[in-house]
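Student: Give me a 3D structure for the following:
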Amino acid sequence: MRDSDSTRVLAPPRSFREQFRAIHKIRVGRMSNLWLYVRYQLLSKLLVSIVVFPAYNWALRKLIGATGRSTINSSDVMGFLWSIQGAVAVLLSAAFVLLVMCLDIAAFVQLELRRLQGEPLPTARRMLLDALRLYPRFLHPGSLVLLAYVVILIPLVGFGPEPSVLEWLKIPNFVMDVIIHNPAYLTAYVVAIALLGVLSFFLLATFPAMLVHGHSPWGAMRESLRYMRRYWLINLVWLVIYLVTVLLIVGVTLAVLGGISLWGIPLVAESLLTIRFTTLLAALIAAGAVGLILLFLTPSMLRELTRVYAVLHDDSPVRPEPCISTASTEDRQARPRLFAAVVVAVAGSVIAAGIGAWNFDDLFRSEAKIEVVAHRGGGDLDAENTVKGLEAAAAIGAQWSEIDVQRTADGAYVINHDSTFARVAGESRAAEDMTLAEIKSLQVENGFAPSSPSRPVATLEDMLTAAKGKIRLFVELKGATADRRMVDDVAALIRQHSMEKEAAIISLDQGLIEYAEQKNPDLLTGFLYFFAVGDTENLPADYLMMEEQVATETELLRLNDAGKKTVVWTVNTEASIAKYTVSSVGGIITDHPQQVIQALTERSLRSDLELIVEQVLNFG
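Tutor: Next up, the predicted model:
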């Protein structure tokens, strides 16, 4: 094919070998691209963090405030979305995500297309302006499908071009825990992810197709499907090569710096201060290197996808000779600049390591007390939501136990999490459909250790009696009977047992917690949520109890400064336990209280290297 000025372009290769050679031929330009990426990412992230996101956040808060709320959260998000302000907020959020897509995805595709046509690299400022000029093209009805691809599909399957501002999007851990422990759910999940993964792969060329051929977002997705059906093999091979290369770079970087930390530092460091300094320096450089790789993961993936698409597609102008010549020259010019940037970054790390080593104990050896909350009675210590589990949690030193209360048909209160007793006791009826006497005949199986003895279903009175003076209780109002009557009845039972300071009423329903605060201001309350936007410090509860994805270190520090008590749920994995036992959270809800207590005990005994790795790399 020839373009308008009859310049010869690369003919689309036909065989797999020809395709591979044609793509490999134009591999130059990585160094100059990297130098431009550094400058562009700094400029675009500054724009988003200083201008775009604050403006979006301000507008969103105004919309939330116009409905009489200070936040929207998992309790009342649907009520907000059905309002006029909610509809405007949805449109505003879509416009925000589309703008970020222009800055974080379309910009890099457009850059590679120009490079493939032999044009010189633009400045970071010009690249940013060009990306902003693309924005109107995304204001199209077809962008709804594109948004679903970027916001839902890519986070679900775990690969594809994803804007950095959306990296937090994923299935919550508490949902994954339910899926993993239910064979039917797990099978369906694996099949769904496999099918969605294939779909995501076939949509990888969406952005190149949109910008190369001027398709609408929906048309570009259809073009990507057609293109990938024809060239799936070379794209798959190239994607595997790319992913293996990234993993090797990360692995080698961490291995080298880990080796320096474990064996090199003791050889050259003599005093505690120098050991801390060199360990911190190695950790900071490792965190910076890995962070840089992750920051450039989407741009580099888009580079490869765009190049493969442009080389293989029948209607994409590619000028190999001008591209190679220009890119080679720019690579030579970029090397000393990159070297200078590395020197500056290392110098900054040296200064930061020096400050950190001098103030090491204040920064890394915090004495903040984190309380352990056994989930559903005693977690994995015994059958869930039973007196034996509660007693086991108290015996190992857990400060709290979280239990779930439901009302029976005759007005009593029993402890059970699910809508029925099917999972724990083989009874398909719900608590509200059974009398207390009928429920008393049930036996709760130990899901963590099936061979262990079953236990009777406990009443709320049983749990309060067993807990008094030994362990405090988070009493969650659960099921269809969670209403104001339940709030009043549970509050009365807490008072009857004189446990006003030993028990807290908690719920996922913000309205119930507001009612509990109004009727019983002297009792402790806790609000559970897995999503919140706005002034979360104004939520009406003594304890703010967040799902893991919400409980970022920044959010925890902000809420602590506002005087709120913070709790994170449900912390079950080794990685999560390691993360939150060195965090600023006030309490950890877990199915594995013994492991969390052990981790907290070992926290004071951890070496400097362990503390640095956990805090710098986990929260860096």
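Student: Only C-alpha atoms from now on, for both contacts and neighbour counts.
Tutor: Will do.
Student: what separates residue 305 from residue 154, distance-wise?
Tutor: Noted for residue 305: a distance of 15 Å to residue 154, by CA to CA, to the nearest Å.
Student: which strand in this protein runs the most residues?
Tutor: strand 400-407 (DSSP state E).
Student: What is that one packed up against?
Tutor: When contacts are defined as 3 or more CA pairs under 8 Å, 6 or more residues apart in numbering; DSSP states H and E, strand 400-407 sits against strand 371-374, helix 387-396, strand 413-415, strand 472-477.
Student: and the longest one, which residues are buried?
Tutor: Translated: helix 387-396. The neighbour-count check on helix 387-396 (16 or more other CA atoms under 10 Å) flags 387-394 as buried.
Student: report the angle between the axes of that helix and strand 472-477?
Tutor: Counting by axes from the mean of the first three to the mean of the last three CA atoms, to 10 degrees, helix 387-396 lies at 150 degrees to strand 472-477.
Student: what's in contact with helix 387-396?
Tutor: Where contact means CA atoms under 8 Å, 6 or more residues apart in numbering, the residues beyond helix 387-396 that reach it are 374, 377-379, 381-383, 400-401, 455, 458, 462-463, 466-467, 470-471, 593-594.
Student: Just the buried residues of the residues you listed.
Tutor: So, by 16+ other CA under 10 Å, the buried ones in the contacts of helix 387-396 are 374, 377-379, 381-383, 400-401, 455, 458, 463, 466-467, 470-471, 593-594.
Student: to compare against the first, here's another:
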Amino acid sequence: MGLKDDMGTIWVLFRKHWKQFLAIHLAASLLVFAVLGPLLSLVVGWAVLASGDAALTDQDILFYFLSPRGFLLLLFAAALAITVAVFESAANLVAGYRARQSESVGLWRLGRFMLMRLQDLFQLSLRMLLKLVLLTAPFMAVAGFIFFRYLTEFDINYYLQERPPEFWTAGALIVVILLLMAVLLFRMLSGWVLALPLLLLGQGKPGEVLGLSQQLVAGHRRQLMLLLAVWVLVFAGLSALVSAVLDLGAWAAMAMAGSSLERLAWFMGGVVAVWSLLNFFVSLLAGVTLMLGILLLYERLAQDLPAQASRQLALLDAQHDWQVPGRWVLLGLVTLIVVAAFVFLQQFKQLKPEQVPEVMAHRGASWDAPENTLAAIRTAIEQGADWVEIDVQETAEGNVVVMHDRDLMKVAGSPLTAFDAPLVELQAVDIGSWKDPKFSAERVPLFADVLALAKDRIKVNIELKYYGRETRLEERVAALVEQAGMEDQVVIMSLSLPGVRKMQQLRPSWPTGLLASVSLGDLTRLEVDFFAVNARFANRRFVTLAQERERSVLTWTVNDFALMSAMISKGVDGIITDRPGLAKEVIRQHKTLDPYERFLVQLASKFGSRFNIEQ
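Tutor: Here you go, the predicted structure:
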């Protein structure tokens, strides 16, 4: 049989048994949502709690999972995640096998069969994971060596911004290493495509099926590659089509609704319901057809193996298929439209225009002036920012300077570091001309000078920077703030949770916050006053939960109109931006939006700023 015949067979099987596959999809989704998903969350949460904290952020995640205990917990959690991910695919494979025999399988008996094989699936997932780790570890080690050999002499931000020759050399070498790794990974993963049918349909054991699958696939990779390529192209096209439906439907809904918010809610509810239904169907079709394609390949390549079906397949006999009447599908669609419209209306009612976030100038108004300079802070004051966010480091002489990177390479091309260079040498370097020659007089400012400029004019968000050689940074920062009489005009934050906790011990009444880009666990349970999180991860649920627990939420770095509007709609307490003037203007405009326009902002927030709300 050729590819065309296989595609025809797959389509006939899907069309004939689509109700059964739909039932499997719904039941598996419910099981993952109600049981397997929470179990995975519990394992991840337990792994995080084993670290001694309710949550881990950024580099702490890496350091913990590189420890022996953390690595073992990571393997266990990752294997469980793979098991959860393939559970529905495995069920579709078994149902497809029965369909090929012109027999249906009862949903309950299929579920019982799958749960009985759950341990085998987990063991298979764990073995796959270990083999992947063994394959990738040498390549990652070589890539890491190249990185440390070429890209650690200066601060990483210098390499990312200036891209000197060593950046391109290291980048090219790392790309070659990763491409080679990707080729071997793809070869290994593609060789495992028959592992599931060998495990579930035959009597293969988790320790045997990976090797046996590679033996069967060897010599037939071209056939496999063609099957996978066609599958990817078809469903990439369908996904793009579904995305276009949302775009066109949204604009049509806005055009038909006119100025009526209620009509807009109902029309958008219908559009989102249809879009969700199409996404659901494409997801169902993609998952089922891939498994059916693998099943046909298994039947063809494993036909010379001894015919020994799994004894547990007998559990699938003597059970009626679950029928899904068409009227229930129609009722489900109508219900989905009504619920979607209701949700849109409720979210509109929950919008609170009186909640206005404060604007924090990121390293000063660094869009218009060189970062962390007195000029940037003066510009932030002129643009009406509520706060200025600055970075502070400790020098070997015991001074505290305002400086982000560990050296001056990015802003001045100078290798001087805060801890190694005398203050007089640091302040001899021009750190403004890279932005504009008119800033040539700008120098690395003392923290005390920034406080003097900001006092009673703008509040200061102080980020403590740690590069491994600090001795009394927290004490010195606290003393300088008190000398300036600005205890009620500052907050302290850092990427380092130990640093935040040390400041809490020194000054328990001062507001302190944790800076985070990624996290594991329940971040909102950490004992801090606020979180400064990457705007990409500031979803409404996190913002609401944090505020319910009396933690404020700041988001960074928010520099465009649409994202600022989205953050306002999500109810964040502060926006950290390089463009405080623009942020103030966006907030002013947001206050004047009528309900219709504010509803569109909410939609933009939900759908990734698809709609040009700036208009």
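Student: What is the neighbour count of residue 554 of the second structure?
Tutor: When neighbours are defined as other CA atoms under 10 Å, residue 554 of the second structure has 26 of them.
Student: Just tell me what it corresponds to in the first structure.
Tutor: Taking TM-score structural alignment, the alignment pairs residue 554 of the second structure with residue 567 from the first structure.
Student: helix/strand/coil for that match?
Tutor: strand (DSSP: H, G, I helix; E, B strand; the rest coil).
Student: how about the strands in the second structure?
Tutor: 55-57, 358-362, 387-394, 400-402, 407-408, 414-417, 459-464, 490-494, 512-516, 519-521, 530-534, 552-556, 574-577.
Student: which residues in the first structure does the longest one align to?
Tutor: Against the first structure, the aligned range for strand 387-394 of the second structure is residues 400-407 (TM-score structural alignment).
Student: measure the residue nearest the centre of the second structure to residue 512 of the second structure for me?
Tutor: What sits nearest the mean C-alpha location of the second structure, by CA atoms, centre = their mean, is residue 537, with 6.8 Å. According to CA to CA, residue 537 of the second structure and residue 512 of the second structure sit 20 Å apart.
Student: got the residue ranges for the helices in the stretch 201-350 of the first structure?
Tutor: 206-213, 217-259, 265-268, 272-295, 297-312, 320-358 (DSSP state H, counting those that start in this stretch).
Student: If I take the fifth one and helix 320-358, what angle do their directions form?
Tutor: With the same axes, to 10 degrees defining the directions, helix 297-312 of the first structure sits at 170 degrees from helix 320-358.
Student: Could you do the second one as well?
Tutor: Direction vectors for helix 217-259 of the first structure and helix 320-358, defined by the same axes, to 10 degrees, enclose an angle of 50 degrees.
Student: Now do helix 217-259 of the first structure and helix 272-295, the angle between them.
Tutor: Using the same axes, to 10 degrees: helix 217-259 of the first structure against helix 272-295 is 160 degrees.
Student: tilt between helix 217-259 of the first structure and helix 206-213?
Tutor: Using the same axes, to 10 degrees: helix 217-259 of the first structure against helix 206-213 is 130 degrees.
Student: Packing partners of helix 217-259 of the first structure?
Tutor: If contacts are counted by 3+ CA pairs under 8 Å, 6+ apart, helix 217-259 of the first structure sits against helix 16-25, helix 143-148, helix 183-202, helix 206-213, helix 272-295, helix 297-312.
Student: Which of the ones you listed sits closest to residue 83 of the first structure?
Tutor: helix 143-148 (20.3 Å; CA to CA).
Student: next helix or strand past that closest one?
Tutor: The C-terminal neighbour of helix 143-148 of the first structure among helices and strands, as given by DSSP states H and E, is helix 154-157.
Student: Reformat the strands of the second structure as TSV; add distance to residue 28 of the second structure.
Tutor: As requested, the strands of the second structure are exported to TSV (distance: least, CA to CA, whole Å):
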stretch	distance to residue 28 of the second structure
strand 55-57	29
strand 358-362	45
strand 387-394	48
strand 400-402	54
strand 407-408	53
strand 414-417	56
strand 459-464	46
strand 490-494	42
strand 512-516	34
strand 519-521	25
strand 530-534	33
strand 552-556	36
strand 574-577	40
